[in-house]
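Asker: quick one, structure for this:
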Amino acid sequence: MATFLFHDRYLDYHFGPQHPFSPVRQEMTMDLLAALGAPLNPVAPSVATREEVRRVHGEQFVEKVEAASDGTPPPEARAFGLDTGDVPVFENMDAAARGLVGGTLHGARLIGDGDATRVLQFGGGLHHAHRARASGFCVYNDLSVAIHALREQGLRVAYVDVDVHHGDGVQHLHDDDPGVLTVSLHETGRALFPGTGHVEEIGKGAGRGFSLNVPLAPYTEPDSYLDAFEHVVPHALQHFQPDVIVAQCGADAHFNDPLADLLLTTQAYDTIFRRLLALADDHAEGRLLCTLGGGYQLDTVSRIWALLALIVLGGELPDTLPNDYRERWEARLDASLTPTLHDPERTFDVPRQSSIETQNRRTSEQALEQVASHWHYA
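Answerer: Have a look, this model is predicted:
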């Protein structure tokens, strides 16, 4: 049985009603899981302390976030990635961000102390935050704080990121540590924020060879994505042999997402989530910490994250969604919802799809080629 982490304070991480990174995503998913009778039994973690955040982030940056937490941008806020379209300041920003960090850190400690094997942190996944800069809807990097805590216990950590955007913050915060393997599958930075995550980015210094990037072409369909995943991720984990896998489970590679161009379906996500569990069993004695992340179409993200929760927790997958849940949210959103957990069967009419598949296969091969010559030093 997995441990499920959630607290209502997660909903305080809120950039405003027009911002895509909305806590309504979690609110809606939690309501769906309750309507389905999912066995959540949520554990409420504590808020991360300032000192815990400082293990990853610089003092000046934390001071700027604290100063912005009255809702007013402090001087030079933009030099630290604050007061931008992606990261507008809001009241209690520091406390809200530390709340998410606290959840992911708590999950890491449960696993590191042997008190849990599978943990689903139903928030966080703020993978774009850098040491001294907020970025891409992310203030503090909860993933890196958690990875740092696991490393303090001497554990080797494999980080697998399936968000449609490159996990740049996590990669850069750990790219000189040979005890952290980062693997990111994402839409190519040549087409999408943050513009990084090329196959040539393989780490630095002692960590060279322990960052893998698989930048996928726009309009990648599920079969091609899953082919790239299978070509790279199991092979990398087999070589690295982690003690723990940390997974960022963003839902924005779905074909309905408004901020990106990959074409995954809920069926593809079902496969990815089950593979993460199986790979944790195969290579990390089952130890797996999952977080949320991106995903910006409410009907879609609520179904994908409900799917994640049910798979990780071992719940039954329903064919149809409860009518009362759908009626409640259709009225609130003034939009119709998909009546089933999975997408209706569909095909994509993408020109030159065979060329995209060939390009993605070559990219996955190049990702492994880039690191292979360094692995014999591990």
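Asker: every contact and neighbour count from this point should use C-alpha atoms.
Answerer: Fine.
Asker: strands of the stretch 151-300 of the chain, residue ranges please.
Answerer: 157-161, 180-187, 211-216, 244-248, 288-291 (DSSP state E, counting those that start in this stretch).
Asker: make JSON lines from these and add distance to Phe137 and mean neighbour count to it.
Answerer: Formatted as JSON lines, the entries for these read as follows, by distance: least, CA to CA, whole Å; neighbours: other CA atoms under 10 Å:
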{"stretch": "strand 157-161", "distance to Phe137": "16", "mean neighbour count": "25"}
{"stretch": "strand 180-187", "distance to Phe137": "17", "mean neighbour count": "28"}
{"stretch": "strand 211-216", "distance to Phe137": "21", "mean neighbour count": "29"}
{"stretch": "strand 244-248", "distance to Phe137": "15", "mean neighbour count": "27"}
{"stretch": "strand 288-291", "distance to Phe137": "15", "mean neighbour count": "29"}
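Asker: one more, please, to line up against the first structure:
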Amino acid sequence: MATLLFDDRYLDYDFGPDHPFSPIRQEMVVSLLDALGQPIDPISPPVASRAEVRRVHSESLVKKVEAASDGRPPPEAWDYGINTGDVPVFENMDAATRGLVGGTLHGARLIAEEKASRVLQMGGGLHHAHRDRASGFCVYNDLSVAINTLREQNLRVAYVDIDVHHGDGVQFLHYDDPGVLTISLHESGQYLFPGSGGVDEIGEEAGEGSAVNVPLMPHTEPESYRDAFERVVPYALDKFAPDVIVAQCGADAHFQDPLADLLLTSQTYEDLFRDLLSLADEHTNGRILCTFGGGYHLDAVVRVWTLLALLMQDLDLPDTIPADWRTQWQDQLDASLTSTLHDPEPSFNLSRRPDVREKNQQTSTQVLEILAPHWY
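Answerer: From the prediction side, this is the model:
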């Protein structure tokens, strides 16, 4: 049974009503689980302290975020990735972000102290934040703070990122640590933010060979994505032999997502989540910490994360979504919502399907060939 982490203060991480990284996503997931007869009884984790954030981030960045927390951009905010279209300033920015960091950090501590093995942090996943720069909707990097805590306990950490965007912040914050394996499957940076995540990014110095990137072609369909995952992820985990898996479970590779171009379905996500849990059982005695992340089509992301919450608790998956819940949220959002938990099976009419599949297979093979000398 999974330990779930959530607090209403997570909803304070709010860039405003027109920003796609909206806390309404978590609010809808919590309410849908309740409507399905599976209300959560989460642990309310402590807020991360300033000192805990500083284990990853520079003093200059933290000071700038603190200065922005009155809702007004401080001088030179842009130099730190703040007051941009992606990371606009909002009141209590520092405290709100430390709230999310605290949840992921608490999950890591529960695992390190053997108080839990399977943990779902119903927030966080801020994988783009760098040491001294906010980026891509991410102010502080909760994942790296958590990974550092696990490393302090001499645990080998495998980080698996299935968000559609490359997990650049986490990768580069641990780029020279041979005890952290970062694996990111994402739409190629040739086409999508943040522009990194090529197959040649494999780590440096003592960490050379501990970064794995699988950049996928736009319009990658479920079968091709699953093929890449199955070629690379189990093999990399087998070679690395982790003590714990940390997974960023962004849902923005879904075919309905407006900010990217991959074509995964809710059925694909169910398979991926089951794979991650199975891989944790196989390699880490079940120890896995999952977070949320990206996902910007509300109907899709809420259903995908609800699937994740149910699967992590070993609960049955319902076929339909309660009509009363859909009516409530459709009225609030002025948008239609799918009546089933899974997608109606889509049909993608792609003339370039063979080319996409072939390119992705070549990429997967290239990844393994580049890293092979470092794994034997």
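Asker: which of the strands of the stretch 151-300 of the first structure sits closest to Thr84 of the first structure?
Answerer: Proximity to Thr84 of the first structure (CA to CA) singles out strand 180-187 among these, at 23.1 Å.
Asker: after superposing, tell me the mean distance of that closest one to the second structure.
Answerer: Its matched residues in the second structure lie on average 0.1 Å from strand 180-187 of the first structure after superposition (mean CA distance after the TM-score superposition for the first structure).
Asker: among the strands of the stretch 151-300 of the first structure, which comes closest to Arg55 of the first structure?
Answerer: The closest of these to Arg55 of the first structure is strand 180-187. By CA to CA, the value is 16.0 Å.
Asker: let's have the strands of the stretch 151-300 of the first structure in CSV, adding distance to Leu262 of the first structure.
Answerer: Converted to CSV, the strands of the stretch 151-300 of the first structure look like this (distance: least, CA to CA, whole Å):
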stretch, distance to Leu262 of the first structure
strand 157-161, 15
strand 180-187, 7
strand 211-216, 8
strand 244-248, 17
strand 288-291, 20
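Asker: for Ala2 of the first structure, find the nearest of these.
Answerer: Distance to Ala2 of the first structure, taken as CA to CA, is lowest for strand 288-291 among the strands of the stretch 151-300 of the first structure, at 9.4 Å.
Asker: just checking, what packs against that closest one?
Answerer: For strand 288-291 of the first structure, the packing partners by 3 or more CA pairs under 8 Å, 6 or more residues apart in numbering; DSSP states H and E come out as helix 93-112, strand 118-121, strand 244-248.
Asker: try 6 Å this time
Answerer: Strand 288-291 of the first structure is packed against strand 118-121, strand 244-248, with contacts defined by 3 or more CA pairs under 6 Å, 6 or more residues apart in numbering; DSSP states H and E.
Asker: what about the ones you listed, which gets the closest to Ala134 of the first structure?
Answerer: Distance to Ala134 of the first structure, taken as CA to CA, is lowest for strand 244-248 among these, at 17.8 Å.
Asker: quick check: angle from the closest one to strand 180-187?
Answerer: 30 degrees (axes from the mean of the first three to the mean of the last three CA atoms, to 10 degrees).
Asker: can you list contacts of strand 244-248 of the first structure?
Answerer: For strand 244-248 of the first structure, contacts defined as CA atoms under 6 Å, 6 or more residues apart in numbering pick out 125, 157-161, 284, 287-292.
Asker: need the residues you listed in CSV with distance to Ala2 of the first structure, can you?
Answerer: Shown next, in CSV, are the contacts of strand 244-248 of the first structure (distance: CA to CA, whole Å):
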residue, distance to Ala2 of the first structure
Gly125, 18
Val157, 19
Ala158, 19
Tyr159, 19
Val160, 19
Asp161, 20
Ala284, 15
Arg287, 10
Leu288, 9
Leu289, 10
Cys290, 11
Thr291, 13
Leu292, 15
